[in-house]
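# model this:
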Amino acid sequence: MRTTEQVADEFQMTMLETFLKPMHREGIKFVAIFGAVTLVLFLLWPPLGWLGVGLTIWCYYFFRDPKRATPIREGLILSPADGVVSLIEPAVPPAELGMGPDAMTRVSVFMSVFNCHVNRSPVAGRIVSIAYHPGTFVNASLDKASENNERNGLCLELADGRKIAVVQIAGLVARRIVCWAEKGQPLRAGERFGLIRFGSRLDVYLPEGVEPLVSLGQTMIAGETVLADLHADEPRRFGEVS
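The predicted model follows:
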């Protein structure tokens, strides 16, 4: 039987883990810059310094990299990003990925500047192609962002030969897409493969005949929320925001 002290220690640890998340190494230099500017602001005028403290905390929070409990059942397609489903529509994958001219069902997850921006693989598969495309920086929630914005796409081949595309798209504020995965590399479902700095979106292109199990406006958690199921035969889901 646990003692009162043990219960209190466990509760304290749970609260710390809730609010204090590990930070991805990509954020270290940005937090350092924000911290240095904050010190200067305190020297100039203390109220500005406190504003800098708030921005520094936000910067740390932006680059957080929390652990996720990834479902491991075969056939599940997971959300590659935290955020909100902003688009579900047929679209042709980016030409540079070499996936052909036929339209696939595209599910777009929009990330605000308050979401975790670490991206995770939606499936277990091998990367058969990676293609970077420079572009503009319009609002990532808009449909034209998929074609016009800076983007980086991965084509993943599944064990059964089918292919899925996941595309990182820079947003209005974002200017840097980071991808540390390489062509030919196998990825586990939920494995981290990149991030986008300061507001963006991810598109997932589903294989033919696979319907999304999410609806517009639904909140997604990278590596946890089931976006689709390769083995499911139920029709597309529709939801209502309330």
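
# Every contact and neighbour count from this point should use C-alpha atoms.
Noted.

# Helices of this protein, residue ranges please.
4-19, 28-44, 46-62, 145-148 (DSSP state H).

# And those helices: which comes nearest residue 92?
helix 145-148 (10.1 Å; Cα to Cα).

# Give the buried residues for the closest one.
Residues of helix 145-148 classed as buried under the neighbour-count rule (16 or more other Cα atoms under 10 Å) are 145-146, 148.

# Of the helices of the chain, which stretch is the most buried?
Counting by mean count of other Cα atoms under 10 Å, helix 145-148 has the highest mean neighbour count of the helices of the chain, with a mean of 19.

# Can you show me the strands along this protein?
Ranges of strands in the chain, per DSSP state E, are 76-78, 83-91, 104-111, 118-120, 125-133, 151-157, 163-170, 177-179, 186-187, 192-196, 200-206, 219-220, 226-229.

# Need those strands in TSV (columns: mean neighbour count and distance to residue 40).
Formatted as TSV, these follow (neighbours: other Cα atoms under 10 Å; distance: least, Cα to Cα, whole Å):
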stretch	mean neighbour count	distance to residue 40
strand 76-78	25	43
strand 83-91	19	34
strand 104-111	25	31
strand 118-120	25	30
strand 125-133	19	38
strand 151-157	24	35
strand 163-170	26	31
strand 177-179	17	29
strand 186-187	18	43
strand 192-196	21	28
strand 200-206	28	30
strand 219-220	18	38
strand 226-229	21	45
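
# Here is a second sequence; please produce its structure as well for comparison:
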Amino acid sequence: MTLHREGKGSIAIAVILFLLINVISYKYLFVAYPAIFYLLLLVTFVLLVLVVSFFRIPNRSYTVGTDTVLAPCDGKVVVIEEVEADEYFKDRRIQVSIFMSPLNVHVNRNPVSGEVVYNQYHKGKYLVAWHPKSSTENERHTNVFKAANGKEVLTKQIAGALAKRIVNYLSVGNKVEQAGEMGFIKFGSRVDLLLPLDADIKVKIGDIAVGGITEVARW
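The predicted structure is shown next:
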């Protein structure tokens, strides 16, 4: 396991706060209130471990398939429904949404190999990620990938109540590899996929997806 480069600043701040809080608490609490000191030490250590874990990159063997659309992130499948596309596409699509909890791996990955034909950042609100309007009203970053077979899939990295920073590494014209890094969301939220209506969906509501590994659909 390694740590993602997006975590450098956050982890450094967390370590500094951990040391500062516990040095001060040792000076003022250790002798008179040792139980409080140890409780504070435990709580701050757990919080530090959580911050570090947010930026972990597990060692994985990623799936590759020209007829396969992979999960763009780790998390729980919370939406599978037919929707009227509100961006780029002008027709109806199948939306698959994956909710990322603060405990999930937060790296976002390309669902297919191909060319990035659309890339757009949108300012917006910070509604909770499972809110029905979060896909269209929250801060988000949209990409459209055109696969070798000519079909296109849209992804939306969506911010939530806790996730206040979306990072996207792609630009229009980029040639990308399936399961390569698309971006990162701090700390959690969700990613939507918009697929053609004839896509063969391979997941169901409640499934736990693994980014770059779980087959969401075939086309």
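
# picking up where we left off before, can you put the helices of the first structure in TSV and add distance to residue 112 of the first structure?
Conversion of those to TSV gives the following (distance: least, Cα to Cα, whole Å):
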stretch	distance to residue 112 of the first structure
helix 4-19	19
helix 28-44	18
helix 46-62	10
helix 145-148	15
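
# quick one: which of these is nearest residue 230 of the first structure?
helix 145-148 (24.1 Å).

# State the distance from the counterpart of residue 22 of the second structure in the first structure to residue 57 of the first structure.
For residue 22 of the second structure, the aligned residue in the first structure is residue 42 (criterion: TM-score structural alignment). Distance of residue 42 of the first structure to residue 57 of the first structure, computed by Cα to Cα, to the nearest Å: 16 Å.

# quick one, what contacts the residue nearest to the spatial centre of the first structure?
For the first structure, residue 81 is the residue whose C-alpha lies nearest the centre (Cα atoms, centre = their mean; 2.3 Å). Counting by Cα atoms under 8 Å, 6 or more residues apart in numbering, residue 81 of the first structure makes contact with 109, 111, 116-120, 201-202, 220-223.

# if I line the two up, what does it land on in the second structure?
Using TM-score structural alignment, residue 81 of the first structure pairs with residue 73 in the second structure.

# now do residue 135 of the first structure
Matched to the second structure by TM-score structural alignment, residue 135 of the first structure sits across from residue 124.

# same question, residue 193 of the first structure
Applying TM-score structural alignment, one finds that residue 193 of the first structure aligns to residue 182 in the second structure.

# hang on, the earlier thing: correct me, but the match of residue 22 of the second structure touches residue 53?
No. Residue 42 of the first structure is beyond contact range of residue 53, at 9.6 Å (criterion: Cα atoms under 8 Å).

# Okay, the match of residue 81 of the first structure and residue 198 of the second structure: tell me how far apart.
23 Å.

# One more: residue 45 of the second structure?
Distance from residue 45 of the second structure to residue 198 of the second structure, by Cα to Cα: 49 Å.

# Reformat the strands of the first structure as JSON lines; add distance to residue 65 of the first structure.
Formatted as JSON lines, the strands of the first structure follow (distance: least, Cα to Cα, whole Å):
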{"stretch": "strand 76-78", "distance to residue 65 of the first structure": "17"}
{"stretch": "strand 83-91", "distance to residue 65 of the first structure": "14"}
{"stretch": "strand 104-111", "distance to residue 65 of the first structure": "15"}
{"stretch": "strand 118-120", "distance to residue 65 of the first structure": "6"}
{"stretch": "strand 125-133", "distance to residue 65 of the first structure": "22"}
{"stretch": "strand 151-157", "distance to residue 65 of the first structure": "20"}
{"stretch": "strand 163-170", "distance to residue 65 of the first structure": "17"}
{"stretch": "strand 177-179", "distance to residue 65 of the first structure": "14"}
{"stretch": "strand 186-187", "distance to residue 65 of the first structure": "18"}
{"stretch": "strand 192-196", "distance to residue 65 of the first structure": "10"}
{"stretch": "strand 200-206", "distance to residue 65 of the first structure": "16"}
{"stretch": "strand 219-220", "distance to residue 65 of the first structure": "15"}
{"stretch": "strand 226-229", "distance to residue 65 of the first structure": "19"}
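
# quick one: contacts for residue 132 of the first structure?
Contacts for residue 132 of the first structure (Cα under 8 Å, 6+ apart) come out as 150-153.

# now do 7 Å
For residue 132 of the first structure, the contacting residues are 151-153, by Cα atoms under 7 Å, 6 or more residues apart in numbering.

# which one of those residues is nearest residue 71 of the first structure?
residue 153 (23.6 Å).

# How about the contacts made by the alignment partner in the second structure of that closest one?
Aligned counterpart of residue 153 of the first structure in the second structure: residue 142 (TM-score structural alignment). Taking Cα under 7 Å, 6+ apart as the criterion, residue 142 of the second structure is in contact with 119-121, 155-157.

# mind putting the residues you listed in JSON lines, distance to residue 68 of the second structure included?
Converted to JSON lines, the contacts of residue 142 of the second structure look like this (distance: Cα to Cα, whole Å):
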{"residue": "119", "distance to residue 68 of the second structure": "22"}
{"residue": "120", "distance to residue 68 of the second structure": "24"}
{"residue": "121", "distance to residue 68 of the second structure": "26"}
{"residue": "155", "distance to residue 68 of the second structure": "15"}
{"residue": "156", "distance to residue 68 of the second structure": "18"}
{"residue": "157", "distance to residue 68 of the second structure": "20"}
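
# Among those, which one lies nearest to residue 53 of the second structure?
Using Cα to Cα, the contacts of residue 142 of the second structure come closest to residue 53 of the second structure at residue 157, 20.2 Å.

# any idea how far the closest one lies from residue 143 of the second structure?
To residue 143 of the second structure, residue 157 of the second structure is 9 Å away according to Cα to Cα.

# Same check on residue 113 of the second structure?
Applying Cα to Cα to residue 113 of the second structure and residue 143 of the second structure gives a distance of 13 Å.
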